[in-house]
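K.L.:
Turn this into a model:
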Amino acid sequence: MFDLFAYVNCSHSPTVEDAWRLPDHEMADGYRNLSFWTDLATTLDGAFAGLFFADAYNVADRYRDSVAPTVRRGEQFPENDPLPLLSALAGATESLGLVTTASASLYPPYLLAKKLSTLDDLTDGRVGWNVVTSAGRLEFENVLDGRIPHDERYDRAAEFLTVVRSLWEDSWDDDAVVRDAAGGTYADPEGVSFVDHEGEYFDVPGPHMTQPTPQRTPVIFQAGQSDRGRAFAARNAEALFSFSLSRTGFADYAADVRERAADAGRDPNDLRLYPAITPYVAETAADAERERDRVLDVIEPETGLVRLSNHLDHDYSQYDTDEPLEAIDADGIRGALRAFLADDREWTVGEAAVRYARYPTAEFVGTPASVADELEQWGEAGADGFVVTAPVVPGGLEAVVDLLVPELRDRGLVPRYGNETLRERLLDRPADDPAPPRR
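P.N.:
Purely as a prediction, here's the structure:
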């Protein structure tokens, strides 16, 4: 069975920034309107396991050492915050999971633990948390005193997870709330405790402000693809979101992270692996190719150079576009470059820029049957489902709901979702048995 997640952000475009130039890309204006989001969520409800929100906290300024190209191209800017949106989407849907990105480098753990617990209550246990560590210079300078080095960000994130999981799992007993009206006791003081965390990066006494929620701990997602990121994900994550250009590249990634999980003392089958894909699906192969070509026609190479420079914290304006793309010692999102270098071809900077302008996702162009065939092969390579990106929103996601999901259901590959929590749905694990074990 495959779980499908729709990938979006609270900006004008989730994947192809230049898509705002297409007349039917309603997200260009719609991302600021609640009705756009509730309409999209209800379209996905029942067909998709969840809606996955990416998020960032900076205006990219690495390309030409200026924010002007970012503003001109619209690369990840402007962008609203997804957290306030989730409760409204919960009220508009019945089964759709809601996964939000929040940075372990920029949020205090006590504050984020309360926010996510509140959302878990309001969604009846449908919340997931995509743990990121942030990368851009400005996001650290706007929130903290300065940038945290790449590997240290993961050390902080590991301790951050220890803190929030202690708050979620240890601070309240299941039966702490007694609501004894006659005796005048709302909660048993013996059932609520301090966590008294004292660590290298955080000192958090507690107790948690929120009583146990349907999941207690939201499902933990992570997308680290650098060596340090994979090690962190293998130890701490439950669902891994990844970028791979080819099935072979994904199979290598899957084998690597499952081996790392086993080395960390975990059952590697506890991990759920969700590679990102971009399906252009239509009734005929010719129609699908026309849709793909329509998107490619609006992409400017500079958009990809801005995005690469932002994600890798490295100014790609200094290279001739015909130069080969090479490994660099970047302090940004290192997995962004790794997706190209792991592929079975040599890329020039210009080729990588055009490709990265629509993210390094695997692209499938064809009929529902042909795309489903491809997805089955990725399942054999280790995929438990997919994070579905669509350059044109809502049209690209509507095509998946109307055409691809029925084909996958006919093959017994996509379930029909009920009122279970997201944890039960993805991991077949109740709230009182969260995973992985804390380390």
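
K.L.:
switch to C-alpha atoms for all contacts and neighbour counts from now on
P.N.:
Will do.

K.L.:
contacting residues around residue 79?
P.N.:
9, 10, 11, 12, 55, 56 (CA atoms under 8 Å, 6 or more residues apart in numbering).

K.L.:
can you check residue 172 too?
P.N.:
Counted by CA under 8 Å, 6+ apart, residue 172 has contacts 191, 192, 193, 208, 211, 212.

K.L.:
one more time with 6 Å, if that's ok
P.N.:
Listed by CA atoms under 6 Å, 6 or more residues apart in numbering, the contact partners of residue 172 are 191, 192.

K.L.:
Let's see this one next, to set against the first:
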Amino acid sequence: MPRTRPGQIHLAAFMNAGPGGVGSWRHPDAESGWFSPAFYQKVGRILEAARFDFVFFADSLGIPRSFGNSIENHVHYGVGTPRLDPIPVIAQIAAVTKHLGVGATLSTGYQQPFNAARTFSSLDHLTGGRAGWNVVTSFQDAEALNFGNEKLPGRTERYQRADEFLEVTARLWDSWQDGALKLDKASGDFADPGKVASIDHQGRHFQVQGPLSLPRAPQGYPVIIQAGSSPDGRDFAARWADVIFCSHASIDSAIAFYADVKSLAAKYGRDPDHIKILPAVTPIVGRSEEEAEARKREFEELVPAEAGLARLSYHIDVDLSQFDLDKPLPPLDVKGVYGHYREVLEVAARENLTVRQLGKWYGARTEGDLVGTPALIADRMEEWFDRRAADGFMVVPTHVPAAFGEFAELVVPELQRRGLFREHYEGATLRENLGVPRPAAGEWKSRLR
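P.N.:
Just a heads-up that it's a prediction; the model follows:
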């Protein structure tokens, strides 16, 4: 088909430092080396050889009790647990790669800005400018209970805290001016004190003197990744994010989301082209359509309905165990549920799925419905890119690391043949490869409401 939009797509990889998606660990080709550096380094090498922009790791700070007020299903089926701390995991990947960006999730709800600023600045220095931070506000009481609280604050309060958190980290990253480090052996001047200053922040949530104990990092700030779909989340992402990770059940909803966030970014004085929107996709590729469909059926058979229900209960914060599994899901009060998860519930209502069927379907669903030959999958990606539903894609694997290997072997060459994806890395840092400029010192001021 003729191209209607110049440029190329960006590709990122979504990972868990543990079993991953529902049933994925049961796949015959899945490996279970979650506690071994070699497992993650193998993934990193595959992704870098395929010229991916970055890999990032999801995280949460507790085992959910959202299904039956118990951790039983999550533990029994390996739904979101166990999970390693992603920071040391991405350091292992960075050690064996030169260009691949590495990102980790860190919550603004249960950390302090100084520690976050220091951690990601350290990573950016040690990786030569390849660090990314997936900013989350947390959304489960299971996390609150691990930090001395009975419940999470409300959504608006969480985003207000996140706003101040990002402001403080940005001020800390800027507390050393570029060029502050001298290292002049002859004069004995290690650094210029005139280019290092305290921030003296006194806010509602944080009081931080500063300065940071590190000079300004290669990227200035790490690449900020965010996944908010609520009105508060979109506003936050439009002001702070460099990459937005999202999920959509249709191209029409993706186009609407894309246009909304880009217009919000322009409203805040940002160049919309400097925010990359990457919808999630789960490609199931075969050398024929029949092979791809057979692979999809194979994956679906690995997913117990109860595991899917545990996962969905966690995502929508509604305990689905309270309903008869063999009757249709009754209408739910889900005022706090936005974006893709609301669309999921609409599908359940429209198709009159029983609760059990919904669990099976949700646990085995594949993001973006990309099932087919390399050409078919590339067609779909090209359509989403050309119609401004996406600037690229977050590839969510059915199993690790083989699914990444199959995508790299079969789909990436087709994208490159069409001129849709790079054959060589363009820059030295993650920002350069994404086409996102290094922020000037003080740029954070324009991000405030």
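
K.L.:
Of the contacts of residue 79 of structure 1, which is the most crowded?
P.N.:
residue 12 (28 neighbours; other CA atoms under 10 Å).

K.L.:
Now do the same for the equivalent of it over in structure 2: helix, strand or coil?
P.N.:
Alignment note (TM-score structural alignment): residue 12 of structure 1 maps to residue 19 of structure 2. The three-state label given to residue 19 of structure 2 by DSSP: H, G, I helix; E, B strand; the rest coil is coil.

K.L.:
now swap in residue 106 of structure 2 and tell me
P.N.:
Assignment for residue 106 of structure 2 (three-state DSSP): strand.

K.L.:
Disregarding residues adjacent in the polypeptide, which is nearest to it?
P.N.:
Spatial nearest neighbour of residue 106 of structure 2, excluding adjacent residues (CA to CA, 6 or more residues apart in numbering): residue 135 at 5.8 Å.

K.L.:
Counterpart of the one you found over in structure 1?
P.N.:
By TM-score structural alignment, residue 135 of structure 2 lines up with residue 131.

K.L.:
hang on, the earlier thing: check the contacts of residue 79 of structure 1 and tell me the two furthest apart.
P.N.:
Across the contacts of residue 79 of structure 1, no pair lies farther apart than 12 and 56, at 13.5 Å, counting by CA to CA.

K.L.:
where do the helices sit along the stretch 1-150 of structure 2?
P.N.:
37-49, 72-77, 86-94, 113-126, 141-144 (DSSP state H, counting those that start in this stretch).

K.L.:
What range does the second one cover in structure 1?
P.N.:
Right, the one you point to is helix 72-77 of structure 2. Against structure 1, helix 72-77 of structure 2 falls on residues 68-73 (TM-score structural alignment).

K.L.:
Validate this expectation: residue 224 of structure 2 resides in a strand.
P.N.:
Yes: counting by three-state DSSP, residue 224 of structure 2 is found in a strand.

K.L.:
Quickly note the distance from it to residue 169 of structure 2.
P.N.:
Taking CA to CA, to the nearest Å as the criterion, residue 224 of structure 2 is separated from residue 169 of structure 2 by 12 Å.

K.L.:
of the two, who's got more company?
P.N.:
Neighbour count, other CA under 10 Å: between residue 224 of structure 2 and residue 169, residue 169 has more, with 24 against 19.

K.L.:
Looking at the alignment, what corresponds to that one in structure 1?
P.N.:
Mapped onto structure 1 by TM-score structural alignment, residue 169 of structure 2 lines up with residue 164.

K.L.:
again, but for residue 244 of structure 2
P.N.:
Under TM-score structural alignment, residue 244 of structure 2 pairs with residue 240 in structure 1.

K.L.:
if I look at that match, how far off is residue 382 of structure 1?
P.N.:
12 Å.

K.L.:
Can you tell me the closest non-neighbouring residue to residue 239 of structure 2?
P.N.:
residue 447 (5.0 Å).

K.L.:
picking that back up, which one of the helices of the stretch 1-150 of structure 2 lies nearest to residue 357 of structure 2?
P.N.:
Closest to residue 357 of structure 2 of these, according to CA to CA: helix 72-77, at 16.8 Å.

K.L.:
Quick one: list the elements packing against the closest one.
P.N.:
Packed against helix 72-77 of structure 2, as judged by 3 or more CA pairs under 6 Å, 6 or more residues apart in numbering; DSSP states H and E, are no other helices or strands.

K.L.:
rerun that using 8 Å as the cut-off
P.N.:
helix 305-316 (3 or more CA pairs under 8 Å, 6 or more residues apart in numbering; DSSP states H and E).

K.L.:
The helix it packs on vs structure 1, mean deviation?
P.N.:
With mean CA distance after the TM-score superposition for structure 1, helix 305-316 of structure 2 departs from structure 1 by a mean of 1.3 Å once superposed.

K.L.:
residue range for that helix in structure 1?
P.N.:
Matched against structure 1 by TM-score structural alignment, helix 305-316 of structure 2 falls on residues 301-312.

K.L.:
Let me see the ranges of the strands in structure 1.
P.N.:
3-8, 50-53, 97-103, 127-132, 177-180, 185-187, 197-198, 203-204, 219-222, 239-242, 272-281, 362-366, 385-388 (DSSP state E).

K.L.:
quick one: the second one to structure 2 mean distance?
P.N.:
Put plainly, it is strand 50-53 of structure 1. Relative to structure 2, strand 50-53 of structure 1 is 1.1 Å off (mean CA distance after the TM-score superposition for structure 1).
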